Structures are given as structure tokens and as C-alpha cells.
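S.K.: sequence first, predicted model second:
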Amino acid sequence: MTIMKIRGIQKSFNEKLILQNAEFDIKQYSRIGLVGNNGAGKTTLANIIYGSIILIKE
């Protein structure tokens, strides 16, 4: 069972594009991790999922 679907997330800060067209599903009982270089957008994505950052659909 899928508990969360992420489709087409884009996020930028000023002119710097942090996330572009992020897409994934999280299934029930899954363990997930965010891995990447410094500045790759891991914390930003985690904050979007958690709800600390609100995305505005344009």
C-alpha cells in the first residue's frame, strides 16, 4: 500500500534550482533515506515532506 506519492516537485531559492521534477512513492512499512552531496536538497526535500516548507503550485 502506498502511503505517499510525490510527483513533479520543484523548489528553488532565488535563482538556484534545488529540486526539479522529483517523483517517488513511499510504501507502507518502507524504510527510506536521503543520500546526496552537501547542498543537493536533502533537507529541503525532508522539510517539504514534513510540511515545514509549503509548495505553491504555479
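M.R.: Perfect, thanks for sending it.

S.K.: C-alpha from now on. contacts and neighbour counts both.
M.R.: Fine.

S.K.: which element, helix or strand, includes the residue nearest to D25 when sequence neighbours are not counted?
M.R.: Counting by C-alpha to C-alpha, 6 or more residues apart in numbering, the nearest residue to D25 once its immediate chain neighbours are dropped is K5, at 4.5 Å. Taking DSSP states H and E as the criterion, K5 maps to strand 2-13.

S.K.: after that strand, next one along is what?
M.R.: Reading on from strand 2-13 to the C-terminus, the next helix or strand found by DSSP H and E is strand 16-27.

S.K.: got another one to weigh against that:
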Amino acid sequence: MEILNINNNKDNLEKELARLSSELEELQKALPAHSIRPHQMMAIEELETEIERIKLILNKQ
């Protein structure tokens, strides 16, 4: 039963990783060429941090 939970968790993490990566890509496409606003950079940095955290978890499994 434990293996099933790990696999299910891994699947969920992979789906979340794909969702966050897509969201990050959309945010980056929407950035202006100049004068990036602080809230835009903060949103990107938060997504990058969460993506990295999920990748680390997946690599440990």
C-alpha cells in the first residue's frame, strides 16, 4: 500500500510541476521588454522556487 501512495504522490508532483512550468512560461512571455515591475519578478521567482522544490522532491524518490 505504501508504494501506491508514493507513486500517486509522484504523479501528483509531476502534474503540479508541469502546471507550474506552464504558468512560468506564460508569465515570462507576458513580460515587457523593458521596465519589468517588481510584482512580476516576484511572481516568477516564487514559481521558480516552487518548481525547484518539486524537482528536488522528485529526485529523492
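M.R.: That came through fine. Given the structure is predicted, the values throughout are model-derived calculations rather than measurements.

S.K.: tm score of chain vs chain?
M.R.: The TM-score (TM-score structural alignment, normalised by the length of the first structure) is 0.29; 26 aligned residues with a C-alpha RMSD of 3.5 Å.

S.K.: count of residues packed around the residue nearest to D25 of the first structure?
M.R.: The burial metric for K5 of the first structure, expressed as a neighbour count using other C-alpha atoms under 10 Å, is 10.

S.K.: where's it relative to I18 of the first structure, distance?
M.R.: For K5 of the first structure, the distance to I18 of the first structure (C-alpha to C-alpha, to the nearest Å) stands at 19 Å.

S.K.: likewise T44 of the first structure?
M.R.: Note on T44 of the first structure: its distance to I18 of the first structure, by C-alpha to C-alpha, is 8 Å.

S.K.: just I9 of the first structure next, same as before
M.R.: When distance is defined by C-alpha to C-alpha, I9 of the first structure is 10 Å away from I18 of the first structure.

S.K.: ditto for F24 of the first structure
M.R.: Using C-alpha to C-alpha, which is the criterion applied here, F24 of the first structure is 16 Å from I18 of the first structure.
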